[in-house]
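Trainee: Next input, structure requested:
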Amino acid sequence: MDPLMGAGPLRFGMNPDEVASALDGAVAHVSQGLGDGMGWGRYTDWGVTAVYGEDNSLVAVAVDAMDGPLVRLGNIGLTARAPSEVRVELQKLALREGASVRVNWSGDPEVEAWGISMGAAQEQGLTPEGYVQRLDTMITDALLVGPELAKNPFGSEPVSRWHDVRDEPPHPGTWSVRAEQERQRWDWTPLESVGPLRFGMKPLEVAAALSEQPTTRHGRFPFGAPWEGLGQWILEEDRFDHVGVSAHYASGFSWPPALGAVTIHGRTGPQVEFAGIQLIGRTVSAVDTALTQHVEERDLSLVIGCGGDLGVDGLNMFVRASRAGDVLVSEARFCQEQWEDHG
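Mentor: Just a heads-up that it's a prediction; the model follows:
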């Protein structure tokens, strides 16, 4: 990495054709607005995403944790490592060179002087049979930017078109996990309810059942007919940090929000069991193994969600992964029958 200038064969200021040539003729298999000014292209074979500014010039490069190249800053390996190790080494280097290290939106280190914003993703491996499986560890990825974006990499317009995190609550960089004995115990009736929450509840009923007001709310403005412009804001999710759950609502322009799914947070949420299997706050691999054994012994089927989340066919429940520093703990999303989960 050459701070604020580029990384590997990629130099900030290149146009999409020059980037493709530098990557040996690579094709951006996934892209948006590529070649039309602000846009981005993901070069799958290289494990990198190139982000372009208004004049079609390269302003940022995102390096994947699993598939991307190994990027170094001096003697520090930035990618595909344990996040805490990279954080310590960056802080030591910054101290020696008089640079400032701050915490970015995901709780990872960000250094304006070098144009680095670190992140992390779940590590994946292979089963003995050769199938991809999720592991219990996090490994680093990185966003590398030029000088015009270094002050606020993820808050800048070109990057936000690729990955918009502006509505995400800023993370302090610590991942405390609630002890098992401190967690509530909730029952679950598949497709109907979890704990005190019944599918179909209105947002006010959800808050009353939890005796807590939402910590954050997320929604969207739908586009109507061309002459209508932006429509009324539609609530999609309430997050309740004290209880440790998120409520997801089925809603639209013509119908009010109704509870369609509930996510139990892995680090802080209540404990829920299925067939004697504790679903929350455990290593993800342990829950995956227990679910797989359960379905095999009963000739049932597993389903896999968009993010590789496992569930039992017919229950519309998915075991998800929640970051806890360098590792992950299990959480779960419980859905009504009509809910189509998209991660």
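Trainee: contacts, neighbours, all on C-alpha from now
Mentor: Fine.
Trainee: what's the distance between E85 and G125?
Mentor: In this view, E85 and G125 are 21 Å apart by CA to CA, to the nearest Å.
Trainee: Let me know the helix or strand that the residue most central in space within the chain is in.
Mentor: The residue lying closest to the centre of the chain (CA atoms, centre = their mean) is A121, at 7.8 Å. Secondary structure from DSSP states H and E places A121 in strand 116-126.
Trainee: re the thing from before, spit out the contact partners of the residue nearest to the centre of the chain.
Mentor: Neighbouring residues of A121 by CA atoms under 8 Å, 6 or more residues apart in numbering: A65, M138, I139, T140, D141.
Trainee: Helices along the stretch 201-343 of the chain, start to end?
Mentor: 203-210, 284-297 (DSSP state H, counting those that start in this stretch).
Trainee: In TSV, list these along with mean neighbour count and distance to W186.
Mentor: Formatted as TSV, those follow (neighbours: other CA atoms under 10 Å; distance: least, CA to CA, whole Å):
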stretch	mean neighbour count	distance to W186
helix 203-210	16	12
helix 284-297	17	17
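Trainee: Kindly reformat those helices as a markdown table containing distance to V327.
Mentor: What follows is the helices of the stretch 201-343 of the chain, written out as a markdown table (distance: least, CA to CA, whole Å):
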| stretch | distance to V327 |
| --- | --- |
| helix 203-210 | 29 |
| helix 284-297 | 10 |
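Trainee: Of all those, which one comes closest to I304?
Mentor: helix 284-297 (10.9 Å; CA to CA).
Trainee: Tell me what angle the longest strand along the chain forms with helix 284-297.
Mentor: If you go by DSSP state E, the chain has its longest strand at strand 132-145. With axes from the mean of the first three to the mean of the last three CA atoms, to 10 degrees applied, the angle from strand 132-145 to helix 284-297 works out at 150 degrees.
Trainee: Tell me what angle strand 132-145 forms with strand 116-126.
Mentor: 160 degrees.
Trainee: Show me what strand 132-145 is packed up against.
Mentor: strand 6-7, strand 58-63, helix 83-97, strand 116-126, helix 284-297, strand 327-335 (3 or more CA pairs under 8 Å, 6 or more residues apart in numbering; DSSP states H and E).
Trainee: From the chain's centroid, how far away is the shortest one?
Mentor: So the one you mean is strand 6-7. Mean-position distance between strand 6-7 and its chain equals 25 Å (CA atoms, centre = their mean, to the nearest Å).
Trainee: Could you also give me the structure for this second sequence? I'd like to compare it with the first:
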Amino acid sequence: MWPDPWAVVDESDRAQWDYAPLERVGPLRFGMSSQEATAAMEACGYTSNAPSKVGEFGPFEQLCTRFRAASAPPYRVAVAAYYVGTMGLTCITVDALAGPQVTFDGIRLIGRPPSELSAELTAYLEKTDRDIEITTEGDVGSQQLGMNPRAQRAGDVLLTRLVFGRPNDWANTMYDCIPADEWRVH
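Mentor: As a prediction, this is how the structure comes out:
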């Protein structure tokens, strides 16, 4: 019998991470090399494939490392880390179905109905006098916080998947940080 591709890791079984905007997501710090990121994730019980080339941006090569819980099947990617040339880690995605729970200022970001996260994030952005932005897919996101929520299917349900990025020399905005293959995940 085939495993359920829509199975969602129970909240109590998810690793618990926090987010420091434009600095780090759990053990992953923006600017890390792929070797540093792999070592940090292995220390947290994750395994990975070797970094693979996913694109080029002018003279910069873009690589991706996909991490999964050591006990998870190979197709259950929990976190993807994207690196650009010598700038290191520039984008981190956390899967809605299998990723760790990431919190920011008490807000649970991963594996929630998108409308719930949008409402909570909107209230936070208003309270902290930050810009409220609507992403290209209609969700509430924030350039200032370096986060772009996306909806991901879990069977007949949509749950939140987060893309975290930090603009740098090659990307002027958060959206420029997001690799093309990330836009294909639904």
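Trainee: TM-score of the superposed pair?
Mentor: Overlay of the two chains. TM-score (TM-score structural alignment, normalised by the length of the second structure): 0.74; 162 aligned residues with a CA RMSD of 2.9 Å.
Trainee: Which of the helices of the stretch 201-343 of the first structure sits closest to H248 of the first structure?
Mentor: Nearest of the helices of the stretch 201-343 of the first structure (CA to CA): helix 203-210, 9.4 Å.
Trainee: after superposition, how close is the closest one to the second structure?
Mentor: Compared with the second structure after fitting, helix 203-210 of the first structure deviates on average by 0.8 Å (mean CA distance after the TM-score superposition for the first structure).
Trainee: Find me the equivalent region of that helix in the second structure.
Mentor: Residue correspondence for helix 203-210 of the first structure in the second structure, counting by TM-score structural alignment: residues 34-41.
Trainee: Please state the offset of that stretch from the chain centre?
Mentor: Using CA atoms, centre = their mean, the offset of stretch 34-41 of the second structure from its chain centre is 16 Å.
Trainee: quick revisit: beyond the longest strand of the first structure, next helix or strand please.
Mentor: According to DSSP H and E, the helix or strand after strand 132-145 of the first structure is helix 157-162.
Trainee: so where is that following helix in the second structure?
Mentor: Helix 157-162 of the first structure maps onto no residues of the second structure, going by TM-score structural alignment.
Trainee: try stretch 62-75 of the first structure
Mentor: Against the second structure, stretch 62-75 of the first structure falls on no residues (TM-score structural alignment).
Trainee: circling back to that earlier point, report the angle between the axes of the longest strand of the first structure and strand 327-335?
Mentor: 110 degrees.
Trainee: quick one on the thing from earlier: can you redo the contacts of A121 of the first structure as JSON lines with neighbour count?
Mentor: Converted to JSON lines, the contacts of A121 of the first structure look like this (neighbours: other CA atoms under 10 Å):
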{"residue": "A65", "neighbour count": "25"}
{"residue": "M138", "neighbour count": "24"}
{"residue": "I139", "neighbour count": "23"}
{"residue": "T140", "neighbour count": "27"}
{"residue": "D141", "neighbour count": "26"}
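Trainee: Which one of these is nearest to E297 of the first structure?
Mentor: Nearest member of the contacts of A121 of the first structure to E297 of the first structure, counting by CA to CA, is M138, at 31.1 Å.
Trainee: and that closest one, what does it touch?
Mentor: R81, A82, P83, A120, A121, Q122, E123, R323, G325, D326, V327, L328.
Trainee: which non-adjacent residue is nearest it?
Mentor: Leaving out its chain neighbours, the residue that sits closest to M138 of the first structure by CA to CA, 6 or more residues apart in numbering is Q122, at 4.6 Å.
Trainee: What separation do you get for the one you found and L235 of the first structure?
Mentor: Taking CA to CA, one finds Q122 of the first structure at 29 Å from L235 of the first structure.
Trainee: can you check E205 of the first structure too?
Mentor: 14 Å.
Trainee: Repeat that for V303 of the first structure.
Mentor: 28 Å.
Trainee: hmm, back to that, for R72 of the first structure, find the nearest of the helices of the stretch 201-343 of the first structure.
Mentor: The nearest among these, by CA to CA, is helix 284-297 at 30.0 Å.
Trainee: Mean per-residue distance, the closest one versus the second structure.
Mentor: Mean deviation for helix 284-297 of the first structure: 1.5 Å (mean CA distance after the TM-score superposition for the first structure).
Trainee: what stretch of the second structure does that helix fall on?
Mentor: Aligned using TM-score structural alignment, helix 284-297 of the first structure spans residues 114-127 in the second structure.
Trainee: How about the contacts made by the residue nearest to A50 of the second structure when sequence neighbours are not counted?
Mentor: Spatially, and ignoring its direct neighbours in sequence, A50 of the second structure is nearest to T65 (6.4 Å; CA to CA, 6+ apart). Neighbour list for T65 of the second structure: S34, S48, N49, A50, P51, S52, A80, A81, Y82 [criterion: CA under 8 Å, 6+ apart].
Trainee: and what of A43 of the second structure?
Mentor: Contacts of A43 of the second structure by CA under 8 Å, 6+ apart: none found.
Trainee: what separates it from G58 of the second structure, distance-wise?
Mentor: Where G58 of the second structure is concerned, A43 of the second structure sits at a distance of 34 Å (CA to CA).
Trainee: All the strands of the second structure, in order from the start?
Mentor: Using DSSP E, strands in the second structure cover 16-20, 24-25, 28-29, 46-48, 52-57, 60-69, 79-84, 88-94, 101-104, 107-108, 133-134, 140-141, 147-154, 157-165.
Trainee: Quick one: closest of these to P5 of the second structure.
Mentor: P5 of the second structure lies closest to strand 147-154 among the strands of the second structure, at 8.3 Å (CA to CA).
Trainee: about what we covered before: out of the contacts of A121 of the first structure, who's nearest G195 of the first structure?
Mentor: Distances from G195 of the first structure to those, taken by CA to CA, are shortest for M138, at 30.2 Å.
Trainee: Quick one: map the closest one onto the second structure.
Mentor: That one, M138 of the first structure, aligns with nothing by TM-score structural alignment.
Trainee: got it, and P270 of the first structure?
Mentor: Using TM-score structural alignment, P270 of the first structure sits opposite P100 in the second structure.
Trainee: Pretty sure that match sits against I110.
Mentor: Yes: between P100 of the second structure and I110 a contact is recorded at 7.5 Å, counting by CA atoms under 8 Å.
Trainee: hey, what's in contact with both of these two?
Mentor: Contacts common to P100 of the second structure and I110, judged by CA under 8 Å, 6+ apart, are V94.
Trainee: What is the burial count for G252 of the first structure?
Mentor: 17 (other CA atoms under 10 Å).
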